[in-house]
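# Kindly return the folded structure for what I paste below:
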Amino acid sequence: MTERSRIRVGVNGYGVIGKRVADAVAAQDDMVLSGVADITADWRLKMAARKDYALYASTEDRAAPMREAGFDLNGTLDDLLGAVDVIVDCTPKKVAAKNVEIYRQKDLRFILQGGEKHEVTGHSFVAEANYESAIDRKCTRVVSCNTTSTVRTLTALKRAGLLRRARGTLLRRATDPWESHLGGIMNTLVPEPEIPSHQGPDAQSVDPELDVVTMAVKVPETLAHLHYWSVQLTREASKAELLDAFRASSRIALIEIGDGLSAINAVKEMMADLGRPHDNLYEVALWADMLMVQGDELFYAYIVDNQAIVIPETIDAIRALTGREHDAARSIAATNRALGIGMVADSLGRG
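Okay, here's the model as predicted:
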């Protein structure tokens, strides 16, 4: 594929999600990273410069300070927007909603992250659940990490004809690891003040048919989130049948405590050993040997890497919005191939 025929993608905001989106775009055969925009002038943007990513200032007033800090800018966000087919906004919560006005004025396709409200785009995205409904749209919102995992796992059960309703408890990490010195919690647990927590209604923005209720509590750790789920099935089913339902999703990795993967830190260490950039766990890591079924009730637990799980969804959303790929399965397969999704099962001998 020639560079001219590739999808031109820009990333606005080079933080925890933005840098991972940029790397993932650069890894795709059918996309080209046109550049990244930010307002920082510290080590984070220096890492982008080391990768020879084209750099832009997200706002006019930050261009001079960034140049004074030694960055060779290609211009401002306005210049980047003139050179892309899709802009992926990875700026902090509520900033993106303001940027939407700019994107709409320029008649650009754009993708927001889960920190923004569903109403801003009118569409929320998880590739395995509703890829087709995003084809040729002007915009979509890739839902949050916890919502993505919820939709992935419940969609797997739904497609197998097994899902009646689901109730989940989420143990949410306190903050991103790189910011743990700035805040977070210590020696306490902080419950979300409302039931359901926002993830359940958010999942229904992707699939309104889901009967799901979530509860959440913030815990004093930063590696990943942990989910516990209780699901009423449409009928009695065996453990083997349920594992096959989850296995049908390429973005659910079945792991086992028996392999020594008994805690979040061990799973993240495995990602490092697999050579994943930033130790990324793109999949939902679901404990197969912990899963239990009693009649028509299912109980299971899994890990969510909030820095990584939405990255493949964002890549698929790019293809859907541009209409370059109308088949969800082909897009998902291409993204998986580029990001090495499937390595977990292969490395454990369960490919």
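# make it CA atoms for all contacts and neighbour counts henceforth
Will do.
# List the contacts of the residue lying farthest from the centre of the chain.
Within the chain, the residue lying farthest from the chain centre (Cα atoms, centre = their mean) is residue 68, at 34.1 Å. Contact analysis of residue 68 by Cα atoms under 8 Å, 6 or more residues apart in numbering lists nothing.
# Residue 75 versus that one, what's the distance?
Distance of residue 68 to residue 75, computed by Cα to Cα, to the nearest Å: 14 Å.
# same check, this time on residue 343
Distance of residue 343 to residue 75, given as Cα to Cα: 39 Å.
# ok, now residue 30?
25 Å.
# and what of residue 288?
Counting by Cα to Cα, the gap from residue 288 to residue 75 is 50 Å.
# And residue 298, by the same measure?
54 Å.
# So between those two, which is more surrounded?
Between residue 298 and residue 75, counted using other Cα atoms under 10 Å, residue 298 has the larger neighbour count: 22 against 17.
# another one to check against the first:
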Amino acid sequence: MKKVKVGINGYGVIGKRVADAVVLQNDMELVGVCDIVSDWRIKMAVDKELPVYAFDDAFKKEMTTAGIPIEGNLDDLIAQSDLIVDCTPKSIAAKNIEKYKASNTKFILHGGEKHETTGHSFSAENNYESAINLDATRVVSCNTTSILRTLTALKRADLLDYARGTLLRRATDPWESHLGGIMNTMVPERDIPSHQGPDAQIVDPELNVITSAIKVPQTLSHLHYWNVKLKKHATKDEVLNAFKTSSRIKFINYDEGLVSNNTIKEMFLDMGRPWGDMYEVAIWEDMLKVQGDELFYAYVVDNQAIVIPETIDAIRALTGIEKDGAKSIAKTNESLGII
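So this is what the prediction gives:
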């Protein structure tokens, strides 16, 4: 089997997770990871014996001085890769794409970048086939991914009329809590809809969805509350069966002690997931209510992990090594322990 050669630019919260996931795939080869830092973060990649590249010669000098073995610079990584997954911070990735285009290397960006940077936005269960053999795509953000998974499941069952959601957003990534974020306050996003609803409509223009968002002083995850108008009166079992058509939705129960995002995180740590990552959308089954043609439910989104399986599927789609989205999803799920 010919393996796709994957390079990763940016070895942070998302990049290190994508790197580990790529290593688990039998149809992919991790060429290396690229960054600009010289601290403990990139030294973790060295400890894992991953080939490390510096963004340019100036950073190469700094990293070499810090004792980090460097294979080359970003241009060298691009030259050896069939595809680059750009996991650099928001707005940085958009500045890198000219390098990828100049070398005719396929690339994947993430939800921090605008749709226009690639012209295609990706969600595996929605539009895998439309990404096959494209030059680039953008894996939508963690919150948008969760919206698409859940609402698409309802749409497949011909239950979805329209949806209105409120997002309680984590203030910052856990490892950056000391740098900023918010404390003893809540900050509503000014615009309604918040960007997640329109972003989901880029992937599926038929979705009638409006979102509002509030930043809250915690860092573990996002929490969503949804009110959905169904096309018809339905039972709770009909709704649950619709959600079960997604392999990346997991049911949890409040009555089993999973009463908060920290208890959910603890469960995934106990399950042996790396970093306690939750790739699935975790919906509270015993909180879910159906009243006539109205549906109410809540779920938790792991902002650091949910896009990882999507990114692996996007690699297969862009390179055309798997034309069947369902087969790619199943393969990715198995490799990551999504049951």
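# so what corresponds to residue 120 of the second structure in the first structure?
Matched to the first structure by TM-score structural alignment, residue 120 of the second structure sits across from residue 123.
# so what's its match closest to, chain neighbours aside?
Among residues not flanking residue 123 of the first structure along the chain, residue 140 sits closest, at 5.1 Å (Cα to Cα, 6 or more residues apart in numbering).
# again with residue 4 of the second structure
In space, and not counting its chain neighbours, residue 4 of the second structure is closest to residue 28: 4.6 Å by Cα to Cα, 6+ apart.
# And the helices in the stretch 251-351 of the first structure, which stretches?
264-273, 310-322, 328-339, 343-347 (DSSP state H, counting those that start in this stretch).
# Please pull up the equivalent of residue 187 of the second structure in the first structure.
So residue 187 of the second structure corresponds to residue 190, using TM-score structural alignment.
# Contact partners for that match?
217-219.
# one more time with 6 Å
Residues near residue 190 of the first structure by Cα atoms under 6 Å, 6 or more residues apart in numbering: 217-218.
# Which part of the second structure matches the helix ranked longest in the first structure?
Counting by DSSP state H, the longest helix found in the first structure is helix 145-159. Aligning helix 145-159 of the first structure against the second structure (TM-score structural alignment) gives residues 142-156.
# contacts for the matching stretch?
160, 196, 200, 242-243, 303, 306-307.
# Give me the subset of those residues lying in strands.
Under the assignment DSSP state E, the contacts of stretch 142-156 of the second structure contribute residue 160 to strands.
# Return the member of the contacts of stretch 142-156 of the second structure nearest to residue 19 of the second structure.
Distance to residue 19 of the second structure, by Cα to Cα, is smallest for residue 307 among these, at 12.8 Å.
# Give me the aligned partner of the closest one over in the first structure.
Match for residue 307 of the second structure (TM-score structural alignment): residue 310.
# Its match - nearest residue in space that isn't next to it in sequence?
residue 145 (5.9 Å).
# The one you found - how many residues pack around it?
As a burial measure, residue 145 of the first structure scores 22 neighbours (other Cα under 10 Å).
# Check residue 241 of the second structure too.
For residue 241 of the second structure, using other Cα under 10 Å, the count is 13.
# How about residue 234 of the first structure?
15.
# wait, doesn't it sit right on residue 166?
No: checked against Cα atoms under 6 Å, the pair residue 234 of the first structure and residue 166 is beyond contact range at 11.3 Å.
# on that earlier part again, give me the distance between the alignment partner in the first structure of the residue nearest to residue 4 of the second structure and residue 228 of the first structure.
Alignment note: residue 28 of the second structure maps to residue 31 in the first structure; criterion TM-score structural alignment. According to Cα to Cα, residue 31 of the first structure and residue 228 of the first structure sit 37 Å apart.
# That concludes my questions; thank you for your assistance.
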